[in-house]
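Undergrad: from the sequence below, what's the structure:
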Amino acid sequence: MDLLVNLYSRKLEELRQRAEGVEAVIRTALPPEQHIIKDWVRTHFSEYWVSEVSAAMGHQPPGCLIATVDGALVGFACWDATARGFFGPTGVSEDQRGKGIGVALFYHALAAMKAHGYAYAIIGSAGPVDFYAKAAGAMPIPSDNEDIYQGLLRLKPKAEG
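TA: Presented below is the predicted three-dimensional model:
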């Protein structure tokens, strides 16, 4: 299910306040870090997300934010990766979940999108729908089970022999 977030909603101020106390450093990724970020995303998430990181890093400035704790990469969030106006993918390492890092990445990505002129953000194939609804007032976009990922190429297992 795709979701729509109004970047002018008062909910974003609440989200900003929740993001303030996070101990991770949230910043825009730098192009020379791209290989490190992609290797980390490949290890913790998926090759599909690596492709989206590549697309987000191709913008100037990059549409990829990272979260670090003591200089170590612990999370990332992309925007304008699969399509313009899209938020995601985003992820936090398992050992750092529950510390507000995902909230902070979400807020900073939405703030960056707003600063670049977007009035709305689309969360494509949103995973935790309830989280996005509560955090930013995200609303479902009506569809007939059709979205941008329809027909996405999938790797098939290699045949033995």
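
Undergrad: can we go C-alpha only for contacts and neighbour counts from here?
TA: Will do.

Undergrad: contact partners for the closest residue to residue 50 other than its chain neighbours?
TA: Leaving aside its chain neighbours, residue 50 sits nearest to residue 38 (5.4 Å; criterion: CA to CA, 6 or more residues apart in numbering). Applying CA atoms under 8 Å, 6 or more residues apart in numbering, we find residue 38 in contact with 50, 53, 54.

Undergrad: name the helix or strand for the last one, please.
TA: To tie it back to what came earlier, the one meant is residue 54. helix 47-57 (DSSP states H and E).

Undergrad: in the helix of greatest length in the chain, what counts as buried?
TA: Identified as the longest helix of the chain according to DSSP state H is helix 101-115. For helix 101-115, the neighbour count (16 or more other CA atoms under 10 Å) marks 101-114 as buried.

Undergrad: in this structure, which spans are helices?
TA: Under DSSP H, the chain gives helices at 11-20, 34-44, 47-57, 101-115, 129-136.

Undergrad: specify the angle between the helix holding residue 54 and helix 34-44 in degrees.
TA: 160 degrees (axes from the mean of the first three to the mean of the last three CA atoms, to 10 degrees).

Undergrad: second input sequence below; structure requested for side-by-side comparison:
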Amino acid sequence: MTARAGMRGLKKQRRIQVIALAAAALVLATGMIGYAMRDGINYYRAPSEVVADPPAPTELFRIGGMVEDGSLIRGAGETVTFSVTDYGASVEVSYTGILPDLFAEGQGMVGLGRWQDGHFEAQQILAKHDESYMPKEVTESLKAQGYDPARDGGAAKE
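TA: All right, here's what the predicted structure looks like:
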């Protein structure tokens, strides 16, 4: 009986070790997934939000709205500056690179970048891909300011 009782104790101990090892592996995997995703989450901010509460220079975020008419300035090489608005506030954007073909004044855009010295430095610029599409966040922020992109040409609140 002593050998049998010793065998049961050994099985019980082995089961506890396996459960503890599985729990440790689960915690490690969860931690690794969270660490890997930390740079993959970019929060959207409307120009009004950026002006009201400027983000830290280290925060990577998306900004979107309409490119203001008459604000597009092409600099040396591939550098451009323009203003993006949600009709509540405007933010100056600078970008070095090739703009998408559908990028134009008076059209919707989304940029990915950082807030630096009072303006948005974009790393990436996206433009709407056809006449009817605009990202949900941009549409919501424009509607909050009284502009309805669904109407023909929309209209800003006076």
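
Undergrad: can you pull the TM-score for these?
TA: Taking TM-score structural alignment, normalised by the length of the second structure as the basis, the two superposed chains have a TM-score of 0.28; 76 aligned residues with a CA RMSD of 4.8 Å.

Undergrad: other residues contacting the longest helix of the first structure?
TA: Residues from elsewhere that reach helix 101-115 of the first structure (CA under 8 Å, 6+ apart): 7, 12, 15-16, 18-20, 22, 24, 26, 65-67, 75-79, 85, 87, 90-92, 120-121, 135.

Undergrad: give me the buried entries from these.
TA: Judged by 16+ other CA under 10 Å, buried ones among these: 7, 12, 15-16, 18-19, 22, 24, 26, 65-67, 75-79, 85, 87, 90-92, 120-121, 135.

Undergrad: residues in contact with the helix or strand where residue 93 of the second structure lies: which ones?
TA: Assessed by DSSP H and E, residue 93 of the second structure sits inside strand 90-96. Residues outside strand 90-96 of the second structure that contact it (CA under 8 Å, 6+ apart) are 47-48, 50-51, 78-85, 119-125.

Undergrad: and the gap between the residue nearest to residue 50 of the first structure and residue 108 of the first structure?
TA: The gap separating residue 38 of the first structure from residue 108 of the first structure is 20 Å, by CA to CA, to the nearest Å.

Undergrad: same question for residue 64 of the first structure.
TA: Here residue 64 of the first structure is placed at a distance of 10 Å from residue 108 of the first structure (CA to CA).

Undergrad: got it, and residue 92 of the first structure?
TA: Here the criterion is CA to CA. By it, residue 92 of the first structure lies 14 Å from residue 108 of the first structure.

Undergrad: likewise for residue 37 of the first structure?
TA: Taking CA to CA, one finds residue 37 of the first structure at 18 Å from residue 108 of the first structure.

Undergrad: for residue 112 of the second structure, which non-adjacent residue is closest in space?
TA: Once flanking residues are discounted, residue 112 of the second structure sits nearest to residue 62: 4.4 Å by CA to CA, 6+ apart.

Undergrad: tell me what the helix or strand containing that neighbour is packed against?
TA: If you go by DSSP H and E, residue 62 of the second structure is part of strand 61-67. Contacts defined by 3 or more CA pairs under 8 Å, 6 or more residues apart in numbering; DSSP states H and E place strand 61-67 of the second structure against strand 43-45, helix 47-52, strand 79-85, strand 108-116, helix 136-144.
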